[in-house]
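A.B. asks: Below are the sequence and a predicted model; questions follow.
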Amino acid sequence: MDTINHHKTPLWFWCIGAIALLWNLAGLAAFFMHLTMTPDMLAQLPEAHQALYTQAPDWLNVAFGIAVVGGTLASIMLLLKNIFAVILYSLSLLGVLAQNSYSFFMSDTFTVLGNEAMIMPILVIVISLFLMWYSLQLKCIGLLR
């Protein structure tokens, strides 16, 4: 006779998963607002900010999209205990790193916005790294299948 082992999923799993999903949904909302910025909205920004927006390469939007869509889908997969969360968090991390490499190394973003503007990109990188690591740990302990 086969014994079925039913282990209750720990509360911390659901809490971290829900927070990860909310975090990525906020990123998805920011991406949507970025893509739907109208010329009138852009005109309300200071000139230096307008230049940052208009001079950004197209691949930056692709990286941003990969980061937030990948992260959102990964969080959903995580809550479904699906192994694809690991792959999607990996893709999301690549998008985050590509997007932020532009801000840190290829533009004058922090000259225009100030050094305090580095806080959010660094936080995004740290959280992306954590979620990638976390999903790998869940895979190792068998919570993701």
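C.D. replies: Ah, there it is.

A.B. asks: use CA for all of it now, contacts and neighbours both
C.D. replies: Will do.

A.B. asks: check which helix or strand covers Trp14.
C.D. replies: Element membership of Trp14, judged by DSSP states H and E, is helix 11-35.

A.B. asks: To clarify, my last question referred to Leu131.
C.D. replies: Judged by DSSP H and E, Leu131 forms part of helix 119-140.

A.B. asks: how far off helix 11-35 does that helix point, in degrees?
C.D. replies: Angle, helix 119-140 to helix 11-35, by axes from the mean of the first three to the mean of the last three C-alpha atoms, to 10 degrees: 140 degrees.

A.B. asks: buried stuff in helix 119-140?
C.D. replies: By 16 or more other C-alpha atoms under 10 Å, the buried positions in helix 119-140 come out as Pro121, Val124, Ile125, Ser128, Leu129, Leu131, Met132, Tyr134, Ser135, Leu136, Leu138, Lys139.

A.B. asks: same question, stretch 25-32
C.D. replies: Here stretch 25-32 shows Leu25, Gly27, Leu28, Phe31 as buried, counting by 16+ other C-alpha under 10 Å.

A.B. asks: Spatially, which pair of those residues is furthest apart? Let me know, please.
C.D. replies: Leu25 and Phe31 (9.7 Å; C-alpha to C-alpha).

A.B. asks: so what sits against both of those two?
C.D. replies: Taking C-alpha atoms under 8 Å, 6 or more residues apart in numbering as the criterion, Leu25 and Phe31 both touch Val68.

A.B. asks: try this one side by side with the last:
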Amino acid sequence: MNGTMEIPRSRGFWLVAIIALVWNLIGVAMFWMQVNMGAEGLARMTEPQRQVYEATPAWLNVAFAVAVFGGVLGALGLLMKKRWAVTMFFVSLLALLVQMIGAYLVTPAWDAYGPAGLVMPVVLILIALLFWRYAQKCVVRGWLV
């Protein structure tokens, strides 16, 4: 026995950790589908969507990978009660920002999607921000070691 008492976590803690894991695993699936898209997938896209896809440089896909796998590691860190979850969620958030801003700067995303196309990136960034802030609060509460 190490003489320290473990601080109990609420059911909400476990619920948020599981939701974060599922959410980021969905992101991994989206990443996998994007980087392994074949001719059939490209054929189903509209012309503007195909132009965005074809104009996407490899470094944006790297940022996408870092964002989703960083988020998975952050969620696993929460489930394992480790404070490095905060770092992983922060890395995920930064990579997501690079990916989203980069997509609008170096591809014809604005022409393809217009202002309405910003809704999903903003939602994704807000969710990533919330996971990071939640992990920070978990450290303050003593739930992560």
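C.D. replies: Great, that's in hand. In this text, all values refer to a predicted model and were calculated from it rather than measured experimentally.

A.B. asks: Quick check: TM-score for this pair?
C.D. replies: Overlay of the two chains. TM-score (TM-score structural alignment, normalised by the length of the first structure): 0.90; 144 aligned residues with a C-alpha RMSD of 1.7 Å.

A.B. asks: picking that back up, take the buried residues of stretch 25-32 of the first structure and write them to CSV, including distance to Trp14 of the first structure.
C.D. replies: Listed next are these as CSV, based on distance: C-alpha to C-alpha, whole Å:
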residue, distance to Trp14 of the first structure
Leu25, 16
Gly27, 20
Leu28, 21
Phe31, 25
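
A.B. asks: Give me the mean deviation of the helix holding Leu131 of the first structure from the second structure.
C.D. replies: Superposed on the second structure, helix 119-140 of the first structure shows a mean distance to its aligned partners of 0.9 Å (mean C-alpha distance after the TM-score superposition for the first structure).

A.B. asks: Contacts for that helix next, please.
C.D. replies: 20, 78, 83, 85-86, 89-90, 92-93, 96-97, 100, 144-145.

A.B. asks: Mark which of the residues you listed are buried, thanks.
C.D. replies: 20, 78, 83, 85-86, 89-90, 92-93, 96-97, 100, 144.

A.B. asks: Looking at those residues, which is nearest Met106 of the first structure?
C.D. replies: Among these, and counting by C-alpha to C-alpha, the member closest to Met106 of the first structure is Asn100, at 9.4 Å.

A.B. asks: how near is the closest one to Asp2 of the first structure?
C.D. replies: Relative to Asp2 of the first structure, Asn100 of the first structure is positioned 51 Å away (C-alpha to C-alpha, to the nearest Å).

A.B. asks: How about Glu116 of the first structure?
C.D. replies: For Glu116 of the first structure relative to Asp2 of the first structure (C-alpha to C-alpha), the value is 59 Å.

A.B. asks: Kindly report the same for Leu123 of the first structure.
C.D. replies: Distance from Leu123 of the first structure to Asp2 of the first structure, by C-alpha to C-alpha: 47 Å.

A.B. asks: And for Gln44 of the first structure?
C.D. replies: 67 Å.

A.B. asks: more crowded one of those two?
C.D. replies: Taking other C-alpha atoms under 10 Å, Gln44 of the first structure and Asp2 do not tie; Gln44 has more neighbours (10 against 4).

A.B. asks: which residues does the more buried one contact?
C.D. replies: Contacts of Gln44 of the first structure by C-alpha under 8 Å, 6+ apart: none found.

A.B. asks: What of the one 5 residues further on?
C.D. replies: Contact analysis of His49 of the first structure by C-alpha under 8 Å, 6+ apart lists Val112, Leu113.

A.B. asks: 6 Å instead?
C.D. replies: If a contact means C-alpha atoms under 6 Å, 6 or more residues apart in numbering, then His49 of the first structure has no contacts.

A.B. asks: Quick check: which element contains it?
C.D. replies: Here His49 of the first structure is assigned to helix 47-55, by DSSP H and E.

A.B. asks: Also compute the angle for that helix relative to helix 11-35, please.
C.D. replies: Going by the same axes, to 10 degrees, helix 47-55 of the first structure makes 100 degrees with helix 11-35.

A.B. asks: count of neighbours near Lys81 of the first structure?
C.D. replies: What Lys81 of the first structure shows, counting by other C-alpha under 10 Å, is a neighbour count of 20.

A.B. asks: Helix or strand: which one has it?
C.D. replies: Judged by DSSP H and E, Lys81 of the first structure forms part of no helix or strand.
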